[in-house]
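*Asks:* Predicted model and sequence below, questions to follow.
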Amino acid sequence: MAKIPRPEYPRPQFVREDWLNLNGDWQFEIDTGDSGLARGLLNRELSGKIRVPFCPECKLSGVEYLDFMEAVWYRREVTVPESWGDRRVQLNFQAVDYEATVWVNGREVGRHRGGYSPFSCDLGFGRDLGGKATIVVRARDPRDWAKPCGKQSMIYENYGCHYPRTTGIWQTVWMEPVAPTSLKRPRITPCLQEKQFRIDQHLVNPQAGWKIVAVLKDSHGDVSRAEVVTGGDFASTLILPVPADRLRLWQPGDGQLYDIDLSLFAPGGELVDHATSYAGMRSVSIDGLKVKINGKTVFQRQVLDQGYYPDGLLTAPTDEALMRDITLAMRAGFNAARLHQKVFEERFLYHADSLGYLVWGEYGDWGYRQGTRVPSTVVDGYRHQPAAAMMTQWLEVLERDYSHPAIIGWCPLNETSQSIEDYMTTLDDVTRGMFLAAKLVDNTRPVLDSSGYSHRVAEADIYDCHDYSQDPAKFAVQQSGLAADDPFQNGRDKHWSIPYRGQPYFVSEFGGIWWNPKAGEKDFSWGYGERPKSLDEFYTRFKGLCDVLLDNPKMFGYCYTQLTDVFQEQNGVLFFDRSMKFDLAKLHAVQSRKAAIETLEA
């Protein structure tokens, strides 16, 4: 039997023992004109095959087709375990780009729009499936739709900072059986001041008289236990206290985690559902210009991570590759990452949680502005509204990732501008709506309305800029205004942003130093500024730029561009294949000294 690609459990913070990984070979066919439904693709064998969960554009899929694909089709027959007969079968997709329709045994069971967030299809009771589930998926990704697609190229070839597209399934597909009344994913909130975890636990098909039990554990055994008998409420709250002698803080470089067992009992005492989770005890707070972790000022030495891979594009080839990206970044002296223009696989967040690696959750909004002079596009006779779709997807992302301790901030948008007058109001609505969504879902983390360029929400928790000046002296002058509470703003002369009002401030993109000694004179590549003439010149420039920000007592952090080269953009601290470009110990030495804002700790 062929080895299953990406065999690990894909939802690490809500784990059930009984599940079936559906990665591997599927039937596959490209639907050039999106006419497959009319041509009968739903009810026949498909002409090719693909290796799921890798997208058809990438090498690991076995297809490696790089042209536009209006739609693609997948088909697979699955044997449903007989033991699932009395439970409802859930078919789960971690991510499909961009619009998915799913049929099982000829019946439509679900639709979903959005390339980054997971969705599930309820297939009914296992006994009613007849032991077999023939799964058919159509994924549509039309080139003329205005849709959030991150760094995916909107023309055939790569250009600028845009790379090959991702179409269709690009994360794990899997099935699990659940009881008719069952646990939903919990919302776990660490409350450091009270020394307790709060669990908001929702149920599917809630009923009165059912008991939910939560048990907190560490390496020494049970720490605390809480239970509640439901009254048919939509959500129940359980409090898990942590005694002082069992308190372990989650902090940068030290991902201390507690395990959590969750059980659901029917009124007669029968165990009907069980899942495991985990949590980290930490707080994120703002004190003037400082951003604190567990009450301590931590200068955020972020690296911009785009999460691309030479052979898998948006999909990491292995789970180990996700963890290795984090460990390499930490070896270079970064304690944090900006997860840029992509919602990362949840397995990445699991490794960040385990390693104590700070991350900012972001949404891949680029592409939304495609065709922005027309606020919507016509699809099947209806109006496709990218702004509404973005809001839904962002809420799905917030729900998925709320409980991960590694996430210390949210940023829904990147480099928005007010340069096209006839869509400024729409953009303001989107910016404010996505900011408010994050604040309503999560009041425990700071939210930045947009990274760089147009800041449009007065009550945003953070203010920032992007500055790719390559001369440290000029960079220092450009950033010197923060001392007088008048920091550098992108598009200041165009009045893109509302005024700065004293929030914590950082440069969320800088550096991007162009360096690739392997490239010949005729090889196309780019980075910011002129290429250094030697390694020593690179190290000098890197240190000079970092020092400007480390020495600024009002700067709470920075984000260096970037972790790896990505195709033609060759300004990473690693080559695209993650081989060594620089001496990481030298980069670590530059970044490891205390920043000025850290020395001001009271």
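*Replies:* Structure's in. What do you need? Numbers count the residues shown, from 1 in each chain.

*Asks:* For the rest of this, base every contact and every neighbour count on C-alpha atoms.
*Replies:* Will do.

*Asks:* can you tell me which helix in the protein is longest?
*Replies:* helix 424-441 (DSSP state H).

*Asks:* is it true that residue 162 touches residue 152?
*Replies:* Yes - contact criterion C-alpha atoms under 8 Å: residue 162 and residue 152 qualify, at 5.4 Å.

*Asks:* So for those two, which residue has more residues nearby?
*Replies:* residue 152 (21 against 18; other C-alpha atoms under 10 Å).

*Asks:* Need the nearest residue in space to the more buried one, chain neighbours excluded.
*Replies:* Excluding the flanking residues, the one nearest residue 152 by C-alpha to C-alpha, 6 or more residues apart in numbering is residue 165, at 4.7 Å.

*Asks:* repeat for residue 407
*Replies:* residue 359 (4.9 Å).

*Asks:* hold the first one in mind and look at this next one:
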Amino acid sequence: MNIPRSEYPRPQFFRDSWQCLNGEWDFAFDFGKSGKDRGYFKPETKFDKKILVPFCPESKLSGIECKDFLNSVWYKRTITLTEEQLKNRVLLHFGAVDYYCTVAINGEICGSHKGGYSSFCFEITKYLHVGENTITVNAVDEQRNGKQPRGKQCGGYYSAGCDYTRTTGIWQTVWLEFVPEIYLKSVKIITDYKNNSVSFTAKVDGESSNMSLLTRIFFEGELQAEKEVSLNCGSTPYSMTVDNVRLWEPGNPNLYDVEYILYVDGKMMDKVQSYFGFRTVTLENHAIYINGKPVYQRLVLDQGFYPDGIYTAPSDADLKRDIELSMALGFNGARLHEKMFEERYLYWADRLGYIVWGEHANWGLDITTYESLANFLPEWMETLERDFNHPSIVGWCPFNETWDYNHRRQDDRVLYTVYQVTKAIDSTRPVIDTSGNFHVITDIYDIHDYEQDTEIFTKRYAAVTKDEVYETFPDRQRYGGQPYFVSEYGGMFWAPYEKDGWGYGKAPEDEKEFANRYASLTKALMDNENICAFCYTQLYDVEQEKNGLYTYDRKQKFSPETYELIRSVNQAVAGIEKKK
């Protein structure tokens, strides 16, 4: 049996010593959340179903395809380990489990994690023995209680509006990593193209009085620089200089490979492969600059849903293909919408020179109380740390459209605190507090506007200046002179191939009207030098929402002529780029 999604799940921090645990697991529903009482953590307990990990049980690819609310589910599998694999330390990694996960090894609970989108791991060395070992996973997922971010997972039984099929339990790769007693835990990278320098902060796990780290930087296989530094227990900052810097830019993704070799008492202990790009984001002259140049962000909304896998791409190639489909239409990036995407997607964005905004899946979480921070902030911080080094990420957006919850307004302290924590962890990128509404403190001022009348839309955005902008909620938020971004627009319904579905506004009468409307709406935003970016809704249809530029299964919806028009409109020189 082929193992699904068997590629290395963390390409920015690669070790040879790993084992993919995707594939067939035993599985059980636990609708009454009584599995623990019934002894489900015991290795000898039998489950009555099989599931294909990493696909969620709601998906067709999982082999289960149960789309009801699954408040609790259980997984189990047996692994066989050798004496060689157990001579040091063993880490059990989960790409993502929705939502509250508890793990047992051979009947003993080794850890738990809260958060349906962030990656996590447990050291399980002390629970293992040579030969057969049993891993048991319980995932509890109560999406309707207002206490967890669920993103675009539907809160009703049927998918409706812009909410779609739910995801429960394991939905990203599960894997083992075999590491030495002292190992390199992480390295944080900040590049400075103006000074030809790269700053690193290395963290080790384990203690010794005599540790050093050799860092070697390569470009296209040629050694560019190397440096060995003595390490502290915990973290150690150091810098290196690289001559003749090649920049990472949209469409021109120059990447440097890095090799880290950890020595303890002069003996090589650990070796990790990584990469980085020289890419600096600044806000200047009412625009977003990348490496000192204004870059108009021609973005498309990408929700990360798949017909057969729901939240999980069927293959690594599908992740890459979504980016290629976007770039083929002249987009240079995406808003990764209401979902923290997996690292393999970001890897392809890095490799292809595709810019993205990282966003949490905040919908479903009641943020009218300050207590919601406990259910939001830890998971968000985990992802900020995990994804910090990806040059493709040019900004963070923790919240999207923070509508009133049961007629109660957001607690502004929640947005303010999350913004400040985000900036404290990452001062190198701009942060949008909440895309669309309702802004509290933000580096970029964005709005959503699904007006379909091209005359109204054109007049509206021709009037935007540095001082006066179109405001969607003047009674709830106030523009403060930031760069201005229309981060959702368009969303035109087009599905002559189906009877059902919806999109924003009145659907075009024919394909020609669709093309003309796309051109007019987009040109209105690109022509104004006081608008720094757009994001069109959306790249592909998702279930009943039929406003994509491709179908849900990524097939073409339009004629080659329409796609060529979209591409030519997107690739035109924007007003903000004419100022450079």
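*Replies:* Here it is on my side, so go on. Not measured: the values here are computed from a predicted model.

*Asks:* Just give the TM-score of the two.
*Replies:* Here the TM-score for the pair of chains, by TM-score structural alignment, normalised by the length of structure 2, is 0.97; 574 aligned residues with a C-alpha RMSD of 1.5 Å.

*Asks:* Do I have it right that the residue nearest to residue 407 of structure 1 meets residue 336?
*Replies:* Yes - applying C-alpha under 8 Å, one finds residue 359 of structure 1 in contact with residue 336, separated by 5.3 Å.

*Asks:* The two: which has the busier surroundings?
*Replies:* Using other C-alpha under 10 Å, the more surrounded residue of residue 359 of structure 1 and residue 336 is residue 336, with 30 against 26.

*Asks:* From residue 124 of structure 2, how far off is the counterpart of that one in structure 2?
*Replies:* Aligned counterpart of residue 336 of structure 1 in structure 2: residue 333 (TM-score structural alignment). Distance, residue 333 of structure 2 to residue 124 of structure 2, by C-alpha to C-alpha, to the nearest Å: 39 Å.

*Asks:* Repeat that for residue 157 of structure 2.
*Replies:* 38 Å.

*Asks:* so where does residue 78 of structure 2 fall, helix or strand?
*Replies:* strand 72-81 (DSSP states H and E).

*Asks:* which helices and strands sit right next to that strand?
*Replies:* Packed against strand 72-81 of structure 2 by the contact rule (3 or more C-alpha pairs under 8 Å, 6 or more residues apart in numbering; DSSP states H and E) you find strand 23-29, strand 131-140.

*Asks:* residues making contact with the next helix or strand after it?
*Replies:* Proceeding N to C from strand 72-81 of structure 2, the next assigned helix or strand is strand 89-94, under DSSP H and E. Strand 89-94 of structure 2 has contacts (C-alpha atoms under 8 Å, 6 or more residues apart in numbering) with 119-125, 170, 172-181.

*Asks:* Just give me how far strand 89-94 of structure 2 sits from the chain centre.
*Replies:* Offset of strand 89-94 of structure 2 from its chain centre (C-alpha atoms, centre = their mean, to the nearest Å): 22 Å.

*Asks:* What is the equivalent residue in structure 1 for residue 452 of structure 2?
*Replies:* Match for residue 452 of structure 2 (TM-score structural alignment): residue 470.

*Asks:* measure its match to residue 451 of structure 1 for me?
*Replies:* For residue 470 of structure 1 relative to residue 451 of structure 1 (C-alpha to C-alpha), the value is 20 Å.

*Asks:* Between the two, which has more neighbouring residues?
*Replies:* Neighbours per residue (other C-alpha under 10 Å) separate residue 470 of structure 1 from residue 451, with residue 451 holding more: 23 against 19.

*Asks:* Please pull up the equivalent of the more buried one in structure 2.
*Replies:* Match for residue 451 of structure 1 (TM-score structural alignment): residue 435.

*Asks:* Contacts only, for the closest residue to that match other than its chain neighbours.
*Replies:* In this structure, residue 435 of structure 2 finds its nearest non-sequential neighbour in residue 400, 4.5 Å apart by C-alpha to C-alpha, 6+ apart. Applying C-alpha under 8 Å, 6+ apart, we find residue 400 of structure 2 in contact with 338, 359, 361, 362, 363, 434, 435, 436, 437.

*Asks:* Next, work out how far apart the counterpart of the fifth one in structure 1 and residue 264 of structure 1 are.
*Replies:* Using TM-score structural alignment, the partner of residue 363 of structure 2 in structure 1 is residue 366. As defined by C-alpha to C-alpha, residue 366 of structure 1 lies at a distance of 42 Å from residue 264 of structure 1.

*Asks:* which of those two has more neighbours?
*Replies:* residue 264 (24 against 20).

*Asks:* circling back: with neighbour numbers in mind, choose between residue 157 and residue 124 of structure 2.
*Replies:* residue 124 (18 against 12).
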